Every structure is written in C-alpha cells, then in structure tokens.
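Engineer: make a model of this:
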Amino acid sequence: MLAEKVLELKKLKNAVILAHNYQLPEVKAVADFIGDSLNLSMEAAKTRADIIVFAGVLFMAETAAILNPDKKVLIPDPGAGCSLASSVDVEAVKQWREKHPNGVVVAYINTYADVKALADYVCTSANCLKIVEAIPRDRPVLFLPDKYLGMYIAARTGREIDIWEGECHVHAKITYPRILAKVMLYRDAEVLVHPECGCGTACLVELPKLGVQPRFLSTEGMVRYVKTSPAKRFIIATEVGIIDRLEKEAPGKEYIPAAEDAVCEYMKLTTLEKIYISLRDEVYRVTVPPEVAEKARRAIERMLEYA
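Structural biologist: You can find the predicted model right below:
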C-alpha cells in the first residue's frame, strides 16, 4: 500500500510531511502536521526533521526553506504555484518604497521569497489585523497582494491602506450573491468566511442587516471554532478542501460550501504518489538565495512574533 510505503520512508529518512488544509484527504492522511499557512510556518520553524516534504504550494515550501536553511525542503510537484503570489510585480513594490521612505510594506504570506525580502512584515489571515494595527498611523502602509484581504483589513482597522490589485482566483469567485443565496436557503447556519473571499466586505456590512453575524476566520480558525460552537450547520466560505478536515475533527455537523467550485487546482496537484516519489528520490528541492532568504527571514520572524 502506497501510504504505508510513504510512512516507512518518512521514518527511514527522518522526514516530516507538512500538509495544508486544502490538500487531498489521502495526502493529509500521511501528514505529520496539517494546518494553515501560519501554523505550517510555525511547525517548519521548530521541526527537528532532516527532510521537510511540503504538501502545499511553492511559496509555502520557500518559507520552510527560509526558516530551515540547513534542512532539505522538498515539494512533490514544482508546478504547484499560486495565482495570488504570481500577481506581484517586484519592481513596482521597490518603486512604492522609494516614493514612501517612511512607508511600511506588509506582505501576505501568499507571496514568493523575493517579495517577502522587500517587506517589513509578513502576515497571514490569522494575524493580519494585529500586525496592521501595531503600525503607527502616521506611516503609510502598502498591503499586498490580496485586494480582498486588504479591503477587509482597512474596514476592520479604519485606516487608509494602499492595497495591491491582486486576488486568489479561487476565493474571488466566492461572491456576496453566492453567500446570500446559501444564507437564505440555510437560515439556521453559521457563516464562516475566509477574509480572502470576494464577498468579504459585503458580508461585513450587509449580512448583519439580515440578522446574520459572519465570522471571519483563517482555515485553522474555522477548525477551532466548529469544535466549540453549539451550531449544527455551517456555511464555509473558502476552498472546499477544508471540509473533510472539519468533518473529521467536528463530526455530526453539516458543512455547506459557499461555492462548490471553489477548488484550487494548484493545491490538488500534490498526490500520494508524488509524495512517495519525492521522498524516495528526494525531489524536488526548494532553495532560496541566501541574500534573499536573510531579508525575508526578518519579515517572517516578525510575523511569528504575532502568532
């Protein structure tokens, strides 16, 4: 059985498998740790394994490599990219910094290493509000690359922010009309919204008018919340891969995807067979140039301080 071979190889090579919540169920089944970007970064920072197999997308593996320069970080499919991370123009960020010498660049973790190297802070959806609120209000802020998350942060903090025009193509399709249709159909359901969603600010303003109080949570926050909530039905506004974990960790409840087609094809590139090959042949290694890694590490470590 392939899963057993993976577990044997993992033990033999002192390897650890880190899997994002959006991964396929069979991939998560062999993982040592499952979580969102923040939790995976924290786990990568403290692991004692010699090899890290990152079942996620490339920017996540880069972050693990930055935090573990002496370890071998592997990604099972080097084509596992990210439409959001690819939306950033590094030269444009440099130009913004030149125009705003007193400015602060806050880069969402969904960015590549060369962008993180230009940032003052890296953040995730779990700690973005804490980080932005800690920045003095007399300092301009550039938030990148997700415009919906940036709009959510601006609405919650009440401060002016220069927001990059990027989006996650999966979360962008989770619009307010789609959420509203599910809310009207399932009036007893709690609404859990990832702040990357295209419906974010509309949910913040419009749903309370209907007596619905949406909760804006990272994927890990969703897992924690459903375990303690007395509710039996939830509308889940994020990539559908999270739902099998919710069902496993908080069974006996109903989880309704806000958009059934919210599927990240990049996350789904990783398969059990590719993990096996990656461990067996120790491919494909992810490295970051030392000069880039050093600058990016400072911004990532600031993020971890707010974890």
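
Engineer: going by C-alpha atoms from here, please, whenever you check contacts or count neighbours.
Structural biologist: Fine.

Engineer: all strands of this structure, in order?
Structural biologist: Counting by DSSP state E, the chain has these strands, from start to end: 15-20, 33-35, 51-55, 72-74, 104-108, 121-123, 141-144, 162-163, 190-193, 215-216, 233-237, 254-257.

Engineer: now those in JSON lines, with mean neighbour count and distance to Y266?
Structural biologist: As requested, the strands of the chain are exported to JSON lines (neighbours: other Cα atoms under 10 Å; distance: least, Cα to Cα, whole Å):
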{"stretch": "strand 15-20", "mean neighbour count": "25", "distance to Y266": "12"}
{"stretch": "strand 33-35", "mean neighbour count": "21", "distance to Y266": "17"}
{"stretch": "strand 51-55", "mean neighbour count": "27", "distance to Y266": "11"}
{"stretch": "strand 72-74", "mean neighbour count": "25", "distance to Y266": "16"}
{"stretch": "strand 104-108", "mean neighbour count": "25", "distance to Y266": "18"}
{"stretch": "strand 121-123", "mean neighbour count": "27", "distance to Y266": "21"}
{"stretch": "strand 141-144", "mean neighbour count": "25", "distance to Y266": "20"}
{"stretch": "strand 162-163", "mean neighbour count": "18", "distance to Y266": "25"}
{"stretch": "strand 190-193", "mean neighbour count": "23", "distance to Y266": "21"}
{"stretch": "strand 215-216", "mean neighbour count": "20", "distance to Y266": "24"}
{"stretch": "strand 233-237", "mean neighbour count": "24", "distance to Y266": "18"}
{"stretch": "strand 254-257", "mean neighbour count": "19", "distance to Y266": "19"}
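
Engineer: compare with the first, here's sequence two:
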Amino acid sequence: MSITTLQKSDLQEQVIRLKKEKNAVILAHYYQEPEIQEVADFIGDSLELAKKAAQTTADIIVFAGVHFMAETAKILNPSKKVLLPDLKAGCSLAESCPPEAFRELKQKYPDHVVVTYINCSAEIKTLSDIVCTSSNAERIINAIPPDKPIIFAPDKNLGKYLIEKTGRKMLLWDGACIVHEAFSLDKLLELYKAHPQAKIIAHPESEAHILKVANYVGSTSGMLNYVKQSPNHTFIVATEAGILHQMQKDVPEKILIPAPAKEDNTCACSECAFMKMNTLQKLYNCLEKEDPEITLSEDIMHKALIPIERMLQLS
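Structural biologist: From the prediction side, this is the model:
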C-alpha cells in the first residue's frame, strides 16, 4: 500500500530525528525507492558504499540495500550494530552461488586465484582471494599476475565482459542477476528506433547481446558519470530502474528512458523485487527498534575481511 505525501514527510522527519538521536548512518543503494534515498546520508553503488561503511564513525549502520551489502558493512565494522530494514531483501545473483557447491569447484582448481564479485554471501567471500565490484573489476583482474589462472564468480555476464576487456582466460561460475537478464533486445531495438538520437548505456551484469548494442558499459556510478559528462540529451538506461531517481536529479534537463524488460509490468522496466522490499516504514521501524540486526560469526567476519581489504587497497 502506498503512503500519502503527508505520511511520507512525517516518516522521513522521524527517520532523520532517530538518526541524530542514535548516532546512526543510513547507507542507501541507488536502486532503493526515492523516499529512502532522500533520507540517506550516502547514496552509492556497492564500491562507494563499502568505502563509506569502512570509514564511518557512527554507532549504528542502517543499510538500505540487500543482504550481502549489509553483511559487507558488518564485516568491515564487527563491533558496530548493522541493521537491514528487511532481512528477506536478498539477491538472486548471490543465491545462485551456494557455498558448498562453490567450495567443491575451488577444490578442483587449487592453483586458481579466486575473484568474487561483491554480490555474494559472506561465506563465499571467505572462499575468495580478492573481492571486486563492477567499478573496479577490470583493474583487479589486470593486477593478477598473467601466469595465474583465475576463477571468477558468481556473475557469468560480468565475467564474460571482463574476459573480453582484459583478454584473460577465466573459469566462470554460472550465476546471473535476474534483473539484468530481464532486458529484451527486441524491445530495446524498437525503443531505439523511436529514439535514434539516444545513447544506450548498460551495466556489465547484462547479457552479452545487450552489451553489444550499448554505447557505454559501466558500473552504476560509471553510468551516472557518463550521463553527466556526455553532451548527448537522451539516454536509454539498461540497469535497475531505481538509478533513474538520482540520475534525473543530476541531469534534470536530459531525457532518461528505462530499457524495457521481457515481461510486461507496471513500469515497463526491470526492477529488483529484493531492493524494493525495503520501504520507508520498514526503515523507520528498524531504526526505532534497532532490529533486524545483521549477525555473523567471528570466524566468517575475519576470513571474509581479508579479500575485501585487498579490494579496498586496490581501489
């Protein structure tokens, strides 16, 4: 059920009040609902938010995102309280890589360097040599000695894109994000015919046929910067539609069109149902009750921290 403008304003005021009272910081991903982004202290992609989580002096971290992001914040801040508005806010990509199955693969290739995309569980991070995000993945792959074979997990689409960009052969885990695999090439080309002056921009989690027709491929923050710096006026955006809120604020004079999904839905775009599980009401509730809280064992936090710190050093 949608909330009224008055309810939204009141809830946002209460969230801001609680933040100050409790010395809490709200980290929000670009894919969150606009009313959550509006009360966040920092809005960013996975890399930017990981950096903010590592730097914060707040006593409480509220992560308006999905479960693996809140886990990363907890790993970087083991003594702080980390909250997630809805514990069921998971990730189809993270869930596509079960730890036991991944452990078996790793054991078959003991000489391989294991690079994992940050969109994975804390347990998968404990099995990794280094973590990456879409913002820094190319740099991290290039930093690995050429004679070292690589396992890349869990996103096969990002992995294929990196093989093409770096020329490195990599063993890829067969995982994917349902949001970024939802784009319809046929509908996209029809949309482009209607807007031939548009630049198509895409996230590297998208399938190869989408990336091939894109004028620019990059991370969430990379796409935002491209739109800000480009002299072009119209863009077709192939990533989760939540990015359009911040993007439109950055370039109010430009036309932004969400890339169409295969299935017909209310927004004719691709939305992450997990990201949208967090609501302003749930954000208020979790700040007020300081629950639900992210908890991880000391062993998992210690082991998972090593590959995350390696990533941050290279970033």
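
Engineer: what's the TM-score here?
Structural biologist: Taking TM-score structural alignment, normalised by the length of structure 1 as the basis, the two superposed chains have a TM-score of 0.94; 299 aligned residues with a Cα RMSD of 1.3 Å.

Engineer: out of everything not next to it in sequence, what's closest to the aligned residue in structure 2 for L40 of structure 1?
Structural biologist: Under the alignment (TM-score structural alignment), L40 of structure 1 maps onto L49 of structure 2. In space, and not counting its chain neighbours, L49 of structure 2 is closest to L27: 6.6 Å by Cα to Cα, 6 or more residues apart in numbering.

Engineer: tell me the contacts of the one you found?
Structural biologist: Residues near L27 of structure 2 by Cα atoms under 8 Å, 6 or more residues apart in numbering: 40-44, 49, 52-53, 61-65.

Engineer: so how far is L38 of structure 1 from Y276 of structure 1?
Structural biologist: According to Cα to Cα, to the nearest Å, Y276 of structure 1 stands 25 Å off from L38 of structure 1.

Engineer: does the match of L40 of structure 1 touch F42 like I think?
Structural biologist: Yes. With contact defined as Cα atoms under 8 Å, L49 of structure 2 reaches F42; the gap is 7.5 Å.

Engineer: overlap in contacts of those two?
Structural biologist: 27-28.

Engineer: before we move on, back to that, now the two most distant members of the contacts of L27 of structure 2.
Structural biologist: Greatest spatial distance among those (Cα to Cα): G44 and I61, at 14.7 Å.

Engineer: need the counterpart of L142 of structure 1 in structure 2.
Structural biologist: Taking TM-score structural alignment for the superposition, L142 of structure 1 sits opposite I151 in structure 2.

Engineer: V115 is in contact with its match, correct?
Structural biologist: Yes. Using Cα under 8 Å, I151 of structure 2 makes contact with V115 at a distance of 6.1 Å.

Engineer: any chance of the strands of structure 1 in JSON lines, plus distance to K5 of structure 1?
Structural biologist: Formatted as JSON lines, these follow (distance: least, Cα to Cα, whole Å):
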{"stretch": "strand 15-20", "distance to K5 of structure 1": "13"}
{"stretch": "strand 33-35", "distance to K5 of structure 1": "18"}
{"stretch": "strand 51-55", "distance to K5 of structure 1": "15"}
{"stretch": "strand 72-74", "distance to K5 of structure 1": "17"}
{"stretch": "strand 104-108", "distance to K5 of structure 1": "36"}
{"stretch": "strand 121-123", "distance to K5 of structure 1": "36"}
{"stretch": "strand 141-144", "distance to K5 of structure 1": "41"}
{"stretch": "strand 162-163", "distance to K5 of structure 1": "46"}
{"stretch": "strand 190-193", "distance to K5 of structure 1": "37"}
{"stretch": "strand 215-216", "distance to K5 of structure 1": "39"}
{"stretch": "strand 233-237", "distance to K5 of structure 1": "34"}
{"stretch": "strand 254-257", "distance to K5 of structure 1": "33"}
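
Engineer: tell me which of those sits nearest to V288 of structure 1.
Structural biologist: It is, among the strands of structure 1 and with distance given as Cα to Cα, strand 72-74, at 10.5 Å.

Engineer: pull up the aligned stretch in structure 2 for that closest one.
Structural biologist: Using TM-score structural alignment, strand 72-74 of structure 1 pairs with 81-83 in structure 2.

Engineer: quick one: that stretch to structure 1 mean distance?
Structural biologist: Compared with structure 1 after fitting, stretch 81-83 of structure 2 has a mean deviation of 0.3 Å; criterion: mean Cα distance after the TM-score superposition for structure 1.

Engineer: any idea how far the closest residue to L129 of structure 1 other than its chain neighbours lies from E91 of structure 1?
Structural biologist: Of all residues not flanking L129 of structure 1 in the chain, I153 sits nearest, at 6.2 Å (Cα to Cα, 6+ apart). Note on I153 of structure 1: its distance to E91 of structure 1, by Cα to Cα, is 24 Å.
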